[in-house]
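1. I'll drop the sequence and a predicted model, then ask my questions.
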Amino acid sequence: MIVDLPDLAASEAFAQRIAAALRSGDVVALSGGLGAGKTTLARGVIASLGHEGEVPSPSFAIIEVYDPPAVRIPLVHADFYRLEDPAEVEEIGLDDYRHGAALLAEWPEHAGGFAHEAGCLSIMLESTEKGRRAIVTAGPDWLERGAWI
């Protein structure tokens, strides 16, 4: 499905809908070129989960962790852009971080991808003449949640 995101308000509303449906164990895989809006959407999801204040980009740290009560559910925000080999996710201990948490993954293809997981919501962000658009592919667990978009 395609979701048009003509402005920041539309992106924030989309992030709120994702956050409302997000569960522990889920992955929101955010793909797209540099400047496509991955971090903006991730920040919107984190804010919609209850986090107040600044949300740093995990570009250099690779992983940022958010725990209740600051957010509704435990959350890992990862930016895999700097990974040179998908095997590096083991070196950084991604599985340990993910235990009992949802994952917001920017540049998921650098980590080997997550689309094979039933709880993966894949979002490809593209720039358009009228802002941005999200091409959304929902895994079976997301499809069972009904019309959340």
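-> Structure's in. What do you need? Residues are numbered from 1 along each chain as shown.

2. use CA for all of it now, contacts and neighbours both
-> Fine.

3. buried set for stretch 126-137?
-> Residues of stretch 126-137 classed as buried: Glu126, Ser127, Arg132, Arg133, Ala134, Ile135, Val136, Thr137 (neighbour count, 16 or more other Cα atoms under 10 Å).

4. closest to Ala20 among these?
-> Looking at the buried residues of stretch 126-137 and their distance to Ala20, the nearest is Val136, at 16.3 Å (Cα to Cα).

5. my guess is that closest one contacts Phe14, does it?
-> No. The criterion here is Cα atoms under 8 Å, and Val136 misses it with Phe14 at 11.3 Å.

6. middle-most residue in this protein, spatially?
-> By Cα atoms, centre = their mean, the chain has its centre lying nearest to Leu104, at 3.1 Å.

7. Tell me who's in contact with it.
-> By Cα atoms under 8 Å, 6 or more residues apart in numbering, Leu104 lies in contact with Val27, Val28, Ala29, Leu30, Ala42, Leu75, Val76, His77, Ala78.

8. take the one below as the second:
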Amino acid sequence: MTTERHYLADEAATLELGADLGRRLAPGSCVYLRGDLGAGKTTLMRGLLHGLGHRGAVKSPTYTLVEPYEVGGVPIYHFDLYRLGDPEELEMIGIRDYFDGRALCVLEWPDRGRGMIPEPDLTVTLTVDGRGRQANLEWAHGQH
């Protein structure tokens, strides 16, 4: 496991880190986004998508559970499991179909899906640090 730490002074820095991650992650990757409400998870995801070339809106899938995108022929799924009552609910949306080895899957609140989602290739933990944020990246398979 390889760990990186980044200080994100503002929203622009969060977007920039997201864009960098988008360039570093391969299709088929699974990313866990951890952090309290308001820590910047959706902002990081917006940066990731924009870094890959997505030009449309990026919204939090809090009520829909998953928001699908496609960039350059690669499916990207942004999950928000915050409102999930039980991990078994993921079976009803066909969760296993999303992890087909082609898609980039990013999951906010991944602990709520425990036992139903694969282990991550990358875990990003965002914490509030004064006016900015700390981003802790844990790569499961070494430096990317």
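-> Done, it's in. Because the structure is a prediction, the values reported are computed rather than measured.

9. Need the TM-score between these chains.
-> The TM-score (TM-score structural alignment, normalised by the length of the second structure) is 0.87; 140 aligned residues with a Cα RMSD of 2.0 Å.

10. before we move on, the earlier item: quick check: the farthest pair among the contacts of Leu104 of the first structure?
-> The most widely separated members of these, counting by Cα to Cα, are Leu30 and Leu75 (14.8 Å).

11. And the two? Which one has more around it.
-> A direct count of neighbours by other Cα atoms under 10 Å for Leu30 of the first structure and Leu75 places Leu75 higher, at 28 against 25.

12. Tell me the spacing between that one and Arg23 of the first structure.
-> Here Leu75 of the first structure is placed at a distance of 9 Å from Arg23 of the first structure (Cα to Cα, to the nearest Å).

13. What mean distance separates the longest helix seen in the first structure from the matching residues in the second structure?
-> Scanning the first structure for the longest helix, with DSSP state H as the assignment, gives helix 8-21. For helix 8-21 of the first structure, the mean deviation from the second structure after alignment is 1.1 Å (mean Cα distance after the TM-score superposition for the first structure).

14. Next SSE downstream of that helix?
-> Once helix 8-21 of the first structure ends, the next helix or strand along the chain (criterion: DSSP states H and E) is strand 27-31.

15. how about that next one, which residues of the second structure does it hit?
-> Strand 27-31 of the first structure corresponds to residues 30-34 of the second structure when matched by TM-score structural alignment.

16. Could you tell me the angle between the longest helix of the first structure and strand 27-31?
-> 150 degrees (axes from the mean of the first three to the mean of the last three Cα atoms, to 10 degrees).

17. Now do the residue mapped onto Glu70 of the second structure from the first structure against His51 of the first structure, distance only.
-> Using TM-score structural alignment, the equivalent of Glu70 of the second structure in the first structure is Asp67. Shown here: Asp67 of the first structure relative to His51 of the first structure, a distance of 9 Å by Cα to Cα.

18. Name the residue in these two with the higher neighbour count.
-> Between Asp67 of the first structure and His51, His51 has the larger neighbour count (other Cα under 10 Å), namely 19 against 13.

19. what lines up against that one once you look at the second structure?
-> With TM-score structural alignment defining the correspondence, His51 of the first structure maps onto His54 in the second structure.

20. Now that match: closest residue in space that isn't a chain neighbour?
-> Among residues not flanking His54 of the second structure along the chain, Val71 sits closest, at 6.1 Å (Cα to Cα, 6 or more residues apart in numbering).
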